[in-house]
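Student: let's see this in three dimensions:
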Amino acid sequence: MVSDLQGLVQSAVDNGSVPGAVALVARGDAVEVAAAGTAELGGRTPMARDSIFRIASLTKSVASALALLLIEQGRIGHDDPIATWLPELAHPKVARTPDAPLDDVVPARRPITVADLLTSRAGWGFPDDFTWPAIGALFDKGSQQHGRDPQLVPAPDQWLKNLAEVPMVFQPGERWLYNTCSDILGALMARATDTPLPELMAELVFEPLGMTDTGFAVPAEQIARFTSGYAPGEHGLDLVDPREGQWSTLPAFPSGAGGLVSTVDDYHAFARTLLPGATGLLSEQSVREMTTDHLTAEQRAASRLFLEGQGWGSGGSVDIAPVEPWNVVGRYGWTGGTGTTAHVIPATGTVAVLMTQVAMTSPTPVPLQRDFWTYAARR
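Tutor: Predicted coordinates for the structure are as follows:
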């Protein structure tokens, strides 16, 4: 285990795991940042502290914080049925059994609520078993491509119509399922406020926190700071998303599940507001709600593909057992499928953010992420 942060990210560059990486570990005002490698494979642009990354599912925490802020403002409520703003989802069907054919469905036993979305228990989403017909339909109808291909997803109105055609695999509140609830939540917030999600996030989150490099697209004048996107291939890393292209304009569907770009400093500005006693965004009650596990033991056990010694708060996981060296009870955060990870550790007041541009091939975190978590937990 490398003993310093610079050495940790440099070792990942040296062994070919990533072209480059930027990492930040902060406790209070003491902030340690390391950057290594380049913004593109074999390129000349050095990775820098202000490099911009596709943060993928780190977006989920931001979307949840925004929703809790709207709840504090009285604009939406925990127990409100989502059909108030999303009539397309007023009468969802549920697969009779999780592996049932698409036409073997029963009605939902109760309306889906905002709370169901916040805890990812609405009934749509990804389980441990991707072979179920409804999950295939979710990919086909929902166009779940936003982490890498945001421009391929239809606009919210059409996306919701498509989703309404997909059976839920569990009844509302019955089971934790990954990803889709955050996209529904983003669409709901835009409808509830009559404001496009990019504008709403900018007004209520990014601008107050000084997150000047975070959004759903990269401005033309900043594209040189954007990193190219890669995925592991048969003979090394394959370029799957060049820096110039689809991230230069806003997508039709701004994804609350995985649509943002950001920098380590911007995400640190957000994440530190989730520490106990922090100010600047949410009330202490909302922070506790966001960073407290809401799942039952049965729900956690059914989701081990995604959760390792963890439960789920809102928009991120919560460590509940020290099963690995990096697990710290109460640690909150998540990973992004494009190669990012960010957590807060309330017990030590730590914020840890790691950004790379190499996509994960499964929900299982890669060695660099695990090494970084272990480093942050020891600080």
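Student: only C-alpha atoms from now on, for both contacts and neighbour counts.
Tutor: Fine.
Student: do I have it right that residue 9 meets residue 24?
Tutor: No: Residue 9 is beyond contact range of residue 24, at 10.6 Å (criterion: C-alpha atoms under 8 Å).
Student: between these two, which contacts overlap?
Tutor: Taking C-alpha atoms under 8 Å, 6 or more residues apart in numbering as the contact definition, residue 9 and residue 24 share the neighbouring residues residue 34.
Student: just the strands in the stretch 1-150 of the chain please.
Tutor: Assigned strands in the stretch 1-150 of the chain, in chain order: 20-27, 30-37, 53-54, 93-95, 105-107 (criterion: DSSP state E, counting those that start in this stretch).
Student: let me know which of those is tucked in deepest.
Tutor: Per-residue neighbour counts averaged over each of the strands of the stretch 1-150 of the chain give the maximum for strand 53-54, namely a mean of 32 (mean count of other C-alpha atoms under 10 Å).
Student: so who does the closest residue to residue 309 other than its chain neighbours touch?
Tutor: With sequence-adjacent residues excluded and distances taken as C-alpha to C-alpha, 6 or more residues apart in numbering, residue 309 is closest to residue 321, at 5.2 Å. Contact criterion C-alpha under 8 Å, 6+ apart gives 309-310, 327-329 as the residues in contact with residue 321.
Student: this one next, for a side-by-side:
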Amino acid sequence: MIPTGHSKGFVKARLDQMHAALAQHVGPDAVPGLVALVARDDEVHVEAIGDRAVDGAPVARDTVFRVASMTKAVTAVAALMLVEECRLRLDDPVDELLPELANRRVLRRVDGPLDDTVPAHRPITVRDLLTFTMGTGLLLVPPDSYPILQAMTVLDLGQGTPRPGIPPEPDEWLPRLGTLPLMHQPGERWLYNTGSDVLGVLVARASGQPFEQFLRERLFEPLGMGSTGFSVAPDRLARFTTCYWTDPTTGERVVYDEAAGGEWATPPAFPSGAAGLVSTVDDFLAFSRMLLDGGRLDGERILSRASVALLSSDQLTPEQKAASGLSPDFFATHGWGYGVRVVTRQTEIGHPVHQYGWNGGLGSSWAIDPVDRVIGIILTSRAFTSPTAPPVVQDFWTSAYQALAD
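Tutor: Prediction:
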């Protein structure tokens, strides 16, 4: 049982320090613009600094950003809704709904030829998709390092930096994935990302609705998340940011995706459950408050308290952690729930034990602290350069927690 208590909000003088801490990261050759929000019960503080594009209009509280891998938690909630309706079961094989993934073969060596395989010890389960233990995922090596990674690129499976214009529609995407062997045995280790994309296809087939329609009708509309989706409608493009990243050759800040005419300006063929969504701080605040309040928002139950507890608790075994990680020491201080990182040992001011959430590689970070009832969200328009959060994100979390009143 996670201990909780009554919060005393923030110390205003300390909270005011957040503006200076974040503003130092905004400017030429830095972050073009950001919106940050920290909430504790009914107290909400928002910072909007910089512009939607270089030399563009200022960002505002309702500015829309690409939230990338923050999408994973939304996809996990959708799957758990279907588990609660008994349309999915956590330990059932996915073979019936996803026959393209039945009778898997597994590489003898992850760097080996694609035809050097052994049979999978068991089928992939729903739980494997939620916990990223299905046997395939991102590897933190150059994309041409191994034959399996080269094949994923050739097949346009979209298992890299989000590019919604590339992957084909779900009923083409999954058969392409199914032509490849798994990298490791199901359940053997944690492998990032791919499980959430497969989970989005599973939600669509289990519900009988396109994934984007299920999210809109069952989650976004009930929570009032009107600016969240897999693309930005024409009448909202004026609120959308241009996204920038760092050119790996020159180190310069360059455009990654334009607002108007970019890859999120039209609905994608493949709505990525791993990294496809756009959103605002207030939309994600609504989603976060639902989770923090045990699956309810404003009296409407979206998810059971038991499902929230599953999602937000560490689901990995010591053996899985020992063989896995985004960095060598990632699982020394973290676990993984369903679509979220869970802090298991505190080593930083802004990340206490039991906090759960995740970052988005295109410039965002989000987490919920169920003990001190803190929600933090920072959305920026500059992509990360590594799995480690950049200084602007680190300073946001430090600024939020140094301002707690108790």
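Student: care to give me the TM-score?
Tutor: Scored by TM-score structural alignment, normalised by the length of structure 1, the superposition of the two chains gives a TM-score of 0.95; 378 aligned residues with a C-alpha RMSD of 1.9 Å.
Student: mapped onto structure 2, which of the contacts of residue 321 of structure 1 hold?
Tutor: For those, the contacts that persist in structure 2 are 309-310, 328-329, with contact defined as both residues aligned by TM-score structural alignment, their matches' C-alpha atoms under 8 Å.
Student: and the residue nearest the centre of structure 1, what does it touch?
Tutor: Nearest to the centroid of the C-alpha atoms of structure 1, with distances taken as C-alpha atoms, centre = their mean, sits residue 57, at 2.0 Å. Taking C-alpha under 8 Å, 6+ apart as the criterion, residue 57 of structure 1 is in contact with 147, 257-259, 334-337.
Student: residue 249 of structure 1: which of the residues you listed is nearest?
Tutor: Ranked by distance to residue 249 of structure 1 (C-alpha to C-alpha), these are led by residue 259 at 12.1 Å.
Student: helix, strand or coil: sort out whatever residue of structure 2 lines up with the closest one for me.
Tutor: Aligned against structure 2 by TM-score structural alignment, residue 259 of structure 1 finds its counterpart in residue 276. Assigned state for residue 276 of structure 2: coil (three-state reduction, DSSP: H, G, I helix; E, B strand; the rest coil).
Student: residues near residue 276 of structure 2, how many?
Tutor: Burial of residue 276 of structure 2 is recorded as 24 neighbouring residues (other C-alpha atoms under 10 Å).
Student: quick one, what contacts it?
Tutor: 66-69, 71, 162, 164, 230.
Student: dump those to CSV, plus distance to residue 309 of structure 2.
Tutor: Conversion of the contacts of residue 276 of structure 2 to CSV gives the following (distance: C-alpha to C-alpha, whole Å):
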residue, distance to residue 309 of structure 2
66, 27
67, 23
68, 24
69, 21
71, 19
162, 29
164, 31
230, 27
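Student: shouldn't residue 231 of structure 1 be in contact with residue 238?
Tutor: Yes: between residue 231 of structure 1 and residue 238 a contact is recorded at 5.4 Å, counting by C-alpha under 8 Å.
Student: neighbour count for those two, which is higher?
Tutor: residue 231 (18 against 14).
Student: so who does the more buried one touch?
Tutor: Taking C-alpha under 8 Å, 6+ apart as the definition of contact, the neighbours of residue 231 of structure 1 are 237-240, 358-361.
Student: and it? What does it align with in structure 2?
Tutor: Taking TM-score structural alignment as the alignment basis, one finds that residue 231 of structure 1 is matched in structure 2 by residue 245.
Student: grab the nearest non-local neighbour of that match.
Tutor: Among residues not flanking residue 245 of structure 2 along the chain, residue 383 sits closest, at 4.9 Å (C-alpha to C-alpha, 6+ apart).
Student: map the one you found onto structure 1.
Tutor: By TM-score structural alignment, residue 383 of structure 2 lines up with residue 359.
Student: please apply the same query to residue 354 of structure 2.
Tutor: In structure 1, the residue equivalent to residue 354 of structure 2 is residue 330, according to TM-score structural alignment.
Student: would you agree residue 190 of structure 1 is in contact with residue 200?
Tutor: Yes: assessed by C-alpha under 8 Å, residue 190 of structure 1 is found in contact with residue 200 at 7.4 Å.
Student: any chance of a markdown table for the strands of the stretch 1-150 of structure 1, columns distance to residue 2 of structure 1?
Tutor: Supplementary listing: the strands of the stretch 1-150 of structure 1 in a markdown table, determined by distance: least, C-alpha to C-alpha, whole Å:
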| stretch | distance to residue 2 of structure 1 |
| --- | --- |
| strand 20-27 | 14 |
| strand 30-37 | 13 |
| strand 53-54 | 24 |
| strand 93-95 | 49 |
| strand 105-107 | 53 |
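Student: let me know which of those is the nearest to residue 284 of structure 1.
Tutor: strand 20-27 (19.0 Å).
Student: which residue range of structure 2 does the closest one align onto?
Tutor: Strand 20-27 of structure 1 corresponds to residues 33-40 of structure 2 when matched by TM-score structural alignment.
Student: next: stretch 195-205 of structure 1.
Tutor: Across structure 2, the stretch matching stretch 195-205 of structure 1 (TM-score structural alignment) is residues 209-219.
Student: now that stretch: how far from the chain's centre is it?
Tutor: Mean C-alpha position of stretch 209-219 of structure 2 versus that of the full chain (C-alpha atoms, centre = their mean, to the nearest Å) differs by 17 Å.
Student: ok, stretch 294-305 of structure 2 next?
Tutor: On C-alpha atoms, centre = their mean, the centre of stretch 294-305 of structure 2 falls 21 Å from that of its chain.
Student: what comes up buried for it?
Tutor: By 16 or more other C-alpha atoms under 10 Å, the buried positions in stretch 294-305 of structure 2 come out as 294-297, 302-303, 305.
Student: just the ones of those residues in helices?
Tutor: Within the buried residues of stretch 294-305 of structure 2, residues falling in helices by DSSP state H are residue 305.
Student: tell me the two of the buried residues of stretch 294-305 of structure 2 that are most distant?
Tutor: Put simply, by C-alpha to C-alpha the two of these set farthest apart are 297 and 305, 12.1 Å from each other.
Student: circling back to that earlier point, right, and the strands of the stretch 1-150 of structure 1 - which one's nearest residue 66 of structure 1?
Tutor: strand 53-54 (19.3 Å).
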